[in-house]
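A.B. asks: here you go, sequence then predicted model.
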Amino acid sequence: MHIAFFINDLEREHAGYTTTVLAHQAQLRGHRVSYLTPHDFILRADDSLCAHTRSLPKKKYKDSEDFFATLKSDKCKVEPVDMATIDVLMLRNDPSIDAETPWAMEAGILFGREAAKRGVIVLNDPDSLGRAINKLYFQSFPTEARAETLISRHATDIKAFAKQHGGNIILKPLQGSGGSGVFKVDAEAKSNLNQIIEAIGRDGYIIAQSYVPAAKKGDIRLFLMNGRPLEIDGKYAALRRVASPDDIRSNIHAGGTAEAVEIGKTELAVAEMIRPKLVADGMFLVGVDIVGDKILEVNVFSPGNLGSCSRLAGVDFSVPIIEAIERKVSIAAQYARRFDNRHLAIL
């Protein structure tokens, strides 16, 4: 199997990132692994789709650090490759990172669609990712599963929403990730509400969410694969993210810490409630952030912390993920690609 990982750029990758973990596991299982970025696609005059890919040498790597060091070295072969020869394209970029270069934000989606037309299995499904490129996708899940939300650029709307919820709300940009631009409004921050609205509103629409008190204990990142919680022998790919004392954001990149967590009936019920939508949209691998019985985020582009989940649980969750991808390639071959990409993505 030849699997290509689409990322924002190599400079912002890291040896501990989920993409590296998955790519390394694929290589360990004997597969050819390549990386590509928004700069790399070529649609030729004969309508063939190619890409300048960075392919890792087939050899035994000591660990993911060695694998990643080789990826960034001149030992990698960079050459144009016909996308039709690639079995799987895994879209692992974060579009919000490329907000200042709009052409790059949707490159993976646009060329992912073209790759799917040429028989490449694209994960997650690019058509559905196109609808999920901002947090408005979150509103398509059942109201019972998500915190009450208002989306507006008008200060009067947001202030009315805050009053309705006793002054305790969360404000964040419609587009963004990693906890960037997230503010908690309460009695102490009330006097700064105008400035917060103005600061977030400069970049577009504002999301106002009711504050869920259980958030004081942090949120739970839970991985879902093929619509169901990812697990190995009863151990779930999950962790609790706890914010630092001086920050409301529990994102690891924003200073939060990771702790082991038990997944119980509440979290499984939330996962089951959102499963039909994820399956219908061909969302193969998703990271869901849960507080109490509510989802706060659904990361369908580049869910992270898989390595931390594996370390805390004492199992390697990258194995069943690559096994599931191998199974999709096998199904596609057995059925002569009679399934469309959206269905194949979650089989």
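C.D. replies: Perfect, thanks for sending it.
A.B. asks: CA only for contacts and neighbour counts going forward, please
C.D. replies: Noted.
A.B. asks: any idea how far Ala243 is from the most centrally placed residue in the chain?
C.D. replies: Nearest to the mean C-alpha position of the chain, counting by CA atoms, centre = their mean, stands Ser302 at 2.6 Å. Distance, Ser302 to Ala243, by CA to CA, to the nearest Å: 21 Å.
A.B. asks: just Gln195 next, same as before
C.D. replies: 23 Å.
A.B. asks: for the chain, which segments count as helices?
C.D. replies: Counting by DSSP state H, one finds helices in the chain at the ranges 18-28, 64-71, 102-105, 107-117, 126-131, 155-164, 193-201, 265-280, 306-313, 318-334, 341-344.
A.B. asks: got another one to weigh against that:
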Amino acid sequence: MKLAFVVNRIETEQADYTTIRLARKAAARGHELAFFGLADFIYESSGRICAMASVPEPGDYADDAAYLDHLQNDAPEKRIVVEDYDIVMLRSDPADELTTRPWAPPSSLLFAQLAAAHGTIVLNDPSHLTDAQNKTYFQHFPEEVRPATCITRHADEVSAFLEEHDGKGVLKPLQGSGGQGVFIVDKKNRQNLNQIIESITRDGYAIVQEYLPAAAEGDLRVITLNGRPLQVDGTFASLRRSSTTEDHRSNLSAGGKADLEQPDEAAMRAAEMCAPKLIDDGMYLAGLDIVGDRMIEVNVDSPGALSYMEDLSGVDFSGAIIDDLERKVRLKKNYSGTLSNRHLAVV
């Protein structure tokens, strides 16, 4: 199998990223891999989609750090034909480009759409990822599993929403990730509300959500594959993320801690309610952030935490994902191009 990963920049990848874990497991099986950044696509005059990519050697690397070191320092750079690859996995975070390269994420999705149209399996489906570039995508899921939400740039609207919800809520930017710019507003810091709103809306819209009391215990990150919770040998790819600081952010990149925890009935029901939308949109790999029986966020660009889940559980979740990718390549060949990219993404 020929497998390519599209990331923000190769030089900013880190050893604990899900992308690196998936790539290392694929390399150990002898698959041919390539990595390239959002700015590395090439559209030839002939219509082919190419890229300047780093092409690491296949092999059984000691750990993720060793593989990353090879990728960043020793892997040769080559001009590749993207359409020659069986699968392209889109693993970039648009929020990282918000202030420096806002053009990069939407441009890369247009190239990815062309690659899919030319026969490469692109995951997640790039046509629907275009619709999911910010958190408004979240509002398309059933109201039953979403906290009450207002999206606005007007301070008086935020204040009115908070008054409707006992003066407490969560404010965050419409475009963002990793817990960046997330504030919990209550009576203790209400006097800072205007400054918080100004900080968030400097680069766009703000989201204000009702505060869920269960959030005090953190949130549950559940990885879904083909629209449903990923499960291997009876263990779900799921962990609880909780805050280790007073700012209450549970994201691992914001200093949160992770503990292996299996989803309870309420979390499984929330995941079940989300499945039809994920499947219909071709969202192959996603991360659901669940508090109690509500989903507070859905991550479809570059869902992470898989390496933490594997290290805590000893379960080879990434190996199961590689198994599934190999299966998709076989299905595509068996159906001789009659299945759409969206169908292949979640079949």
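C.D. replies: Arrived safely, thanks for sending. Just so we're clear, the structure is a prediction, and the values are computed from it rather than from any experiment.
A.B. asks: please state their TM-score.
C.D. replies: TM-score for the superposed pair, counting by TM-score structural alignment, normalised by the length of structure 1: 0.98. Supporting figures: 346 aligned residues with a CA RMSD of 1.0 Å.
A.B. asks: still on that earlier bit, which one's more surrounded, Gln195 and Ala243 of structure 1?
C.D. replies: Between Gln195 of structure 1 and Ala243, counted using other CA atoms under 10 Å, Ala243 has the larger neighbour count: 22 against 10.
A.B. asks: got a list of what the more buried one touches?
C.D. replies: Gly218, Arg249, Ser250, Asn251, Gly255, Gly256, Thr257 (CA atoms under 8 Å, 6 or more residues apart in numbering).
A.B. asks: does the fifth one really touch Ser244, like I thought?
C.D. replies: Yes - with contact defined as CA atoms under 8 Å, Gly255 of structure 1 reaches Ser244; the gap is 6.2 Å.
A.B. asks: any idea how far Glu32 of structure 2 is from Val88 of structure 2?
C.D. replies: In terms of CA to CA, Glu32 of structure 2 sits 12 Å off from Val88 of structure 2.
A.B. asks: where do the contact lists of the two overlap?
C.D. replies: In contact with both Glu32 of structure 2 and Val88: Leu3, using CA under 8 Å, 6+ apart.
A.B. asks: of those two, which one has the most company?
C.D. replies: A direct count of neighbours by other CA under 10 Å for Glu32 of structure 2 and Val88 places Val88 higher, at 24 against 19.
A.B. asks: that one -> structure 1?
C.D. replies: By TM-score structural alignment, Val88 of structure 2 lines up with Leu89 in structure 1.
A.B. asks: still on that earlier bit, and of the contacts of Ala243 of structure 1, the nearest to Asp203 of structure 1?
C.D. replies: Arg249 (19.7 Å; CA to CA).
A.B. asks: got the contact list for Glu144 of structure 2?
C.D. replies: Arg294.
A.B. asks: swap in Ile121 of structure 1?
C.D. replies: Contacts for Ile121 of structure 1 were tallied using CA under 8 Å, 6+ apart; they are Asp87, Val88, Leu89, Ala115, Val329, Asn341, Leu344, Ala345.
A.B. asks: of these, just the buried ones, ChimeraX syntax please.
C.D. replies: Buried members of the contacts of Ile121 of structure 1, defined by 16 or more other CA atoms under 10 Å, are picked up in ChimeraX with:
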select :87,88,89,115,329,341,344,345
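A.B. asks: Serialize the contacts of Ile121 of structure 1 to TSV and add fields for distance to Ile109 of structure 1.
C.D. replies: Shown next, in TSV, are the contacts of Ile121 of structure 1 (distance: CA to CA, whole Å):
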residue	distance to Ile109 of structure 1
Asp87	17
Val88	14
Leu89	11
Ala115	10
Val329	20
Asn341	13
Leu344	17
Ala345	15
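A.B. asks: with respect to Val270 of structure 1, which of the contacts of Ile121 of structure 1 is nearest?
C.D. replies: Ala345 (21.8 Å).
A.B. asks: wait, that closest one touches Leu278, no?
C.D. replies: No - using CA under 8 Å, Ala345 of structure 1 makes no contact with Leu278, being 10.6 Å away.
A.B. asks: find residues that contact each of those two.
C.D. replies: With CA under 8 Å, 6+ apart as the test, Ala345 of structure 1 and Leu278 both reach Phe284.
A.B. asks: and the residue nearest to Asp219 of structure 2 when sequence neighbours are not counted, how many neighbours?
C.D. replies: Excluding its sequence neighbours, the residue lying closest to Asp219 of structure 2 (CA to CA, 6 or more residues apart in numbering) is Val291, at 5.0 Å. Other residues within reach of Val291 of structure 2, judged by other CA under 10 Å, total 26.
A.B. asks: what does Gln191 of structure 2 give?
C.D. replies: Each residue near Gln191 of structure 2 was counted by other CA under 10 Å, and the total is 11.
A.B. asks: again with Glu323 of structure 1
C.D. replies: Neighbour count for Glu323 of structure 1, taken as other CA under 10 Å: 13.
A.B. asks: then the one 4 residues further on?
C.D. replies: A count of neighbours around Arg327 of structure 1, defined by other CA under 10 Å, yields 14.
A.B. asks: same check, this time on Ala39 of structure 2
C.D. replies: Based on other CA under 10 Å, the number of other residues close to Ala39 of structure 2 is 18.
A.B. asks: now Ala336 of structure 1
C.D. replies: Neighbours of Ala336 of structure 1 (other CA under 10 Å): 10.
A.B. asks: residues touching the closest residue to Asp63 of structure 2 other than its chain neighbours, list them.
C.D. replies: Of all residues not flanking Asp63 of structure 2 in the chain, Arg24 sits nearest, at 7.9 Å (CA to CA, 6+ apart). Applying CA under 8 Å, 6+ apart to Arg24 of structure 2 gives the contacts Asp60, Tyr61, Asp63, Asp64, Tyr67.
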